[in-house]
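Colleague: structure for the following, please:
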Amino acid sequence: MAKAKNVSNFAALIAINVKYFSMKVSKILFSLLSVFFILFISCNDAEDEDVPLYSSYSNTMVKSFYLSDDTTSIVDNLSKRFFTIDLVSGNIYNADSLPYGTDISHLVANMEFSSPSKVEIYIKGKDDSGNDKTTTINYLESPSDSIDFSGGRGSVTMTVVAADGTTQRDYVIDVRVHQVKADSLIWENLSGSGLPASDAVAQKTLMKDGSVYCFTENESGEYSLFKTATPGQGNWQKGTISGISDLDINSIIVSPEGFFALVGTSDSKTLVSSSDGVSWSPVAGSSAFYSLIGMYESTLLGIVKDGSAYKYASYPQQGELTAVPADFPVSGFSNTVSYKSDWGTSQIVFVGGRLSDGHSFSNSVWGFDGENWVSLNNVNGGAGGAPITPREGAMFFTYYTYKYHSSLDYYTELLTYFIIGGSDGTKVLNDIYTTTDLGGFWTKAEDGSSLSLPKDIKGRAFASAVVCEESLDIRSSQMSWNLLESPVIPTGMRRYTKALTTEPVPFIYMFGGVDENGDLYDEVWRGVITRLTFEPIP
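Modeller: Below you'll find the predicted structure:
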């Protein structure tokens, strides 16, 4: 009896399991049918919209790109020029553009891929009749065929087809060339406003703590100060100078505490100072100076006239007054520039000036190391000879030039000393001299060279030059660049060494200056080495 009951229970258990299993199988089958139905509908929708469900560009990737060296080109080491391959946007381009004038009409491209079934390059151009034409190169069959990249961005495109014969990727290949000579010093006349004071008959402009201070005098003998941090945009703040008369505008010197200047009409003038450039007062206990040279650290250096003798002087006075040598100028110096020698000695230096005989001029660069004045070049020739011609009232400042290393295809930025203009006693000058070593040779920029001044900039003396960093956005810049023979800088070019659009660019600002008759130019010129304005934008 018990055995029959167990058999009955076992049969019931089997029936329950069979029922459960049937329900489970039904649910699984229903789920599978549902997924299949959804996928079927999705695939139909995708096919209807012609949108692939999945696309991979791994087999259409361009793994490397470089150009073959071309002996007919002006570029050295063309094969070492780096090209960016942007797989996201499908762009291949050289971030640092090739030199101005490079012939890119017959270059050979070298590329490496994953496993393409086809690579075709399309070159848009013109036929002999001037009609549009497109040349196609099968790159896998003819990898050494030359390509004409001179049509500009978009004229050369490439399609890479993967090994499956279906998946493909399009690329734009852009070989960029500078549209201006990269190392040219170009100038723009900011003629829209000229000097901040339109009635000025004299001016002196200086840099202090990141701001530009333009001191002016009008025909009525009134003095004004105009201040801005962005001379290219104007925004001058005007202040009326008070507390002094008979101000020698050209004598104004920047000091750590503010400014020094001379007032008076005799050979012995009163030293005055100001913390803000507006309110001035006499400096108690100072010598009566003949001229001011500049600041060495916290000491003011100048010249005093003692009878018929000219002597070195300072404020505060350092030791006894000593006579200057016959070849040391006593007035008409350029502004001073800081200089550190190869031995680490800090100096201030100036160039030119009028000698004590009243009619001769110096062509030497003089440096002061805290104790002595010394000529930093041999003006009589020899191993350290300087070709600078004698002058007074020259502009003297530091800026940049570049040295090219052909073996590495690399440019080194060099701190460079510039001398511009002045007067030789018979005419005013518009020449430029440069050097990267004040103890060595100076080089004169020949007419038409990359550093020479355009003819629009007339010769001038006692002009002011300051170097001011300002952000550059060529797309909104007012610079016309119309002094160049080459085309306008393209929109897609910015500063080539930096990625940020707000990165400041150093500009040279040239204020005023006088002609042969002593009349002031109501002009402000802005100059820049074009290489400093390049930055590629894909």
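Colleague: rest of the way, CA atoms for contacts and neighbours
Modeller: Will do.
Colleague: show me the helices in the stretch 1-150 of the chain, by range?
Modeller: Using DSSP state H, counting those that start in this stretch, the helices of the stretch 1-150 of the chain run over residues 2-49.
Colleague: burial measure for G232, as a count.
Modeller: G232 sits with 19 neighbouring residues when counted by other C-alpha atoms under 10 Å.
Colleague: next up, for comparison:
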Amino acid sequence: MSNKIYFLVALMLTTFTLSSCLKDESDNKTTTYNDTAITAFSLGQLTQVRDTVTKDGRDSVYKKKFNASKVKFYIDQAQGLIYNPDSLPYGTDVAHVLTKVSTKNFGTVVFTSNKDGKQYYYSENDSLDFTQPIKFRVYSASGDSYRDYRISVNAHKQKGNVFTWTAMRDNSNFASLTTMKTVSVGDKLFVFGTNGSQTVGYTTSITDGNSWVRLNKTFSANAYKGILSQGSKLFAVDNNQVLTSTDGNTWTVVSTNGNLKQLVAASSSELFALTTNDKLVVSKDGGLTWANESLDSDASYLPVNNVSYVLSSATGNENVSHVMLVGQTAAGKSVVWTRLSDSNTSSIANQWTLVESNMSRYLLPVYKHLTVVRYDNAALAMGLTASNEAAQMLLSRDGGITWTSDAAFSYPKDVRLGNTFTAAVDKKQFVWIISGSKVWRGRLNRVAWDINLSSATE
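Modeller: Below is the predicted model of the structure:
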């Protein structure tokens, strides 16, 4: 009997203590991590609103539940912050969230409502509205100390598979160019193009795109075709010289070579070029010396017009890269060649392989001003149709064997292109499109999420 009375007295004392905590926000209790803390936070089952298309082609939505218990939450004990660095999917209902909180030493948890500013006891069975961060407080078992936390449940507010485009200010200088090529180097974007009998260049910051500065260096009319970047440098071939620059204005002569026609690709350690008789050569010393490349097919299949390249890392070896060379032959056929490049040794086979396929439905079409860039871990092809309309964006995720469309990849809405076209991808994974006097900058939403998440966790 005495044990029961003792238990009732202890229970009444505990209830009285917790009641006092809820009433007084400005009490004199101390904050001591050794006494109490939130040690784990997780979510329960959540609801997501998804888009769909009905059989008759109408847009519709439906709800689907998913288990969010494995979503990782980071607890910053020093600043009292709890949050999920990788946001929940778009459409997740964060206004009705079931959570699970674990505490040190069996601490008692309360939270402050964003609706009325009052404190309430926390319960795993009650859903919470996390459309805004919620203040949690955990009291020690004795009630003598507490810790405060600001808990956020982050969810994407944009659809992941959507390109978000921004139209930049028109540039009348670009309208006078008959052909163009865009190159991204570090924090700068360069546009080179033919204006009459010469190649001229312009540059802007990748954070700008509205203000362009004319470069003081000019080249011969067709030199724009072979200007490319390697690391922090620009390279070009003009008037029998290999040139390099870090700013586009001051160029240094690397070597003199009358056999070179244009640069076509670059890896981290090699430059590739076409010769005047349309052979493929390589330089492993920054353009000083050149050697013939080995091909597994006839050189007549090499691209000589609208040449682009895509560089990607080989799986499992950061020193080895995969070079994809894309363009159109002298006969007007779109072709793809591939080669491995090793930055450390020359032990790997360096033969170029012509990518062939008997699936004509998935071959790369012949686009005007064909431009291929690396994006979303794939090769992305763009350009113009014969009538100067925007040609369908096509992706290859298998090394150039097949090229297919993806609904997520689309041009700016109501885009009106000129009779020229060029594109590039900057280091922030923005795609730049320039056509006539028009300039656009766009990025796939989920690519931006990956970049933001990587920056937040580095």
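Colleague: what does W432 of structure 2 align to in structure 1?
Modeller: Under the alignment by TM-score structural alignment, W432 of structure 2 pairs with M510 in structure 1.
Colleague: is it true that that match lies in a strand?
Modeller: Yes - under DSSP: H, G, I helix; E, B strand; the rest coil, M510 of structure 1 sits within a strand.
Colleague: residues contacting it?
Modeller: 463-466, 524-526 (C-alpha atoms under 8 Å, 6 or more residues apart in numbering).
Colleague: and the residue nearest to N195 of structure 2 when sequence neighbours are not counted, what element?
Modeller: Counting by C-alpha to C-alpha, 6 or more residues apart in numbering, N195 of structure 2 lies nearest to L177, which is 5.0 Å off, once chain neighbours are set aside. For L177 of structure 2, there is no enclosing helix or strand under DSSP states H and E.
Colleague: on that earlier part again, which of the contacts of M510 of structure 1 lies closest to V156 of structure 1?
Modeller: V156 of structure 1 lies nearest to R526 out of those, by C-alpha to C-alpha, at 37.4 Å.
Colleague: ok, the closest one to F333 of structure 1 distance?
Modeller: For R526 of structure 1, the distance to F333 of structure 1 equals 23 Å [C-alpha to C-alpha, to the nearest Å].
Colleague: that older thread, for the match of W432 of structure 2, which non-adjacent residue is closest in space?
Modeller: A465 (4.6 Å).
Colleague: wait, is that neighbour part of a strand?
Modeller: Yes - note on A465 of structure 1: a strand contains this position according to three-state DSSP.
Colleague: now for the equivalent of it over in structure 2, how many residues are close by?
Modeller: Under the alignment (TM-score structural alignment), A465 of structure 1 pairs with A423 in structure 2. Number of residues near A423 of structure 2 (other C-alpha under 10 Å) recorded here: 26.
Colleague: what do you get for R81 of structure 1?
Modeller: R81 of structure 1: 20 neighbours (other C-alpha under 10 Å).
Colleague: does it touch Y66 like I think?
Modeller: Yes - taking contacts as C-alpha atoms under 8 Å, R81 of structure 1 lies within contact range of Y66: 7.1 Å.
Colleague: would you mark the buried spots in the helix ranked longest in structure 2?
Modeller: Looking across structure 2 with DSSP state H, the single longest helix is helix 2-23. For helix 2-23 of structure 2, burial by neighbour count (16 or more other C-alpha atoms under 10 Å) applies to 18, 21.
Colleague: again with stretch 75-92 of structure 1
Modeller: Result for stretch 75-92 of structure 1 [16+ other C-alpha under 10 Å]: buried residues 75-79, 81, 83, 85, 87, 90-92.
Colleague: how long is it end to end?
Modeller: Terminal residues of stretch 75-92 of structure 1 are spaced 19 Å apart (C-alpha to C-alpha).
Colleague: and which of the contacts of M510 of structure 1 is nearest to T167 of structure 1?
Modeller: Of the contacts of M510 of structure 1, the one sitting nearest to T167 of structure 1 (C-alpha to C-alpha) turns out to be R526, at 53.1 Å.
Colleague: correct me, but the closest one touches G194?
Modeller: No - contact criterion C-alpha under 8 Å: R526 of structure 1 and G194 do not qualify, at 11.3 Å.
Colleague: those two: which has the busier surroundings?
Modeller: Shown here are R526 of structure 1 and G194; by other C-alpha under 10 Å, R526 has more neighbours (21 against 17).
Colleague: what about that one, distance to E413 of structure 1?
Modeller: With C-alpha to C-alpha as the criterion, R526 of structure 1 and E413 of structure 1 are 21 Å apart.
Colleague: what's the answer for D170 of structure 1, then?
Modeller: Distance, D170 of structure 1 to E413 of structure 1, by C-alpha to C-alpha: 38 Å.
Colleague: give me the more crowded residue out of those two.
Modeller: Neighbours were counted for D170 of structure 1 and for E413 using other C-alpha under 10 Å; D170 has more, 18 against 11.
Colleague: disregarding flanking residues, what is the spatial nearest neighbour of that one?
Modeller: T159 (4.5 Å).
Colleague: for burial, what's the neighbour tally of the one you found?
Modeller: For T159 of structure 1, using other C-alpha under 10 Å, the count is 16.
Colleague: so it, which of the three states?
Modeller: strand.
Colleague: list the contacts for it?
Modeller: Counting by C-alpha under 8 Å, 6+ apart, T159 of structure 1 touches 119-121, 168-171.
Colleague: CSV for those residues, including distance to L520 of structure 1?
Modeller: Converted to CSV, these look like this (distance: C-alpha to C-alpha, whole Å):
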residue, distance to L520 of structure 1
V119, 66
E120, 64
I121, 60
Q168, 67
R169, 63
D170, 60
Y171, 57
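Colleague: closest to S298 of structure 1 among these?
Modeller: Nearest to S298 of structure 1 among those: Y171, at 61.3 Å, using C-alpha to C-alpha.
Colleague: my read: that closest one touches G90, true?
Modeller: Yes - at 4.6 Å, Y171 of structure 1 counts as touching G90 under the criterion of C-alpha under 8 Å.
Colleague: three-state assignment of the residue positioned nearest the centre of structure 2?
Modeller: With distances taken as C-alpha atoms, centre = their mean, V447 lies nearest the centre of structure 2, 3.5 Å away. Secondary structure, three-state DSSP: V447 of structure 2 is helix.
Colleague: which residues does it contact?
Modeller: Applying C-alpha under 8 Å, 6+ apart to V447 of structure 2 gives the contacts 160, 376, 429.
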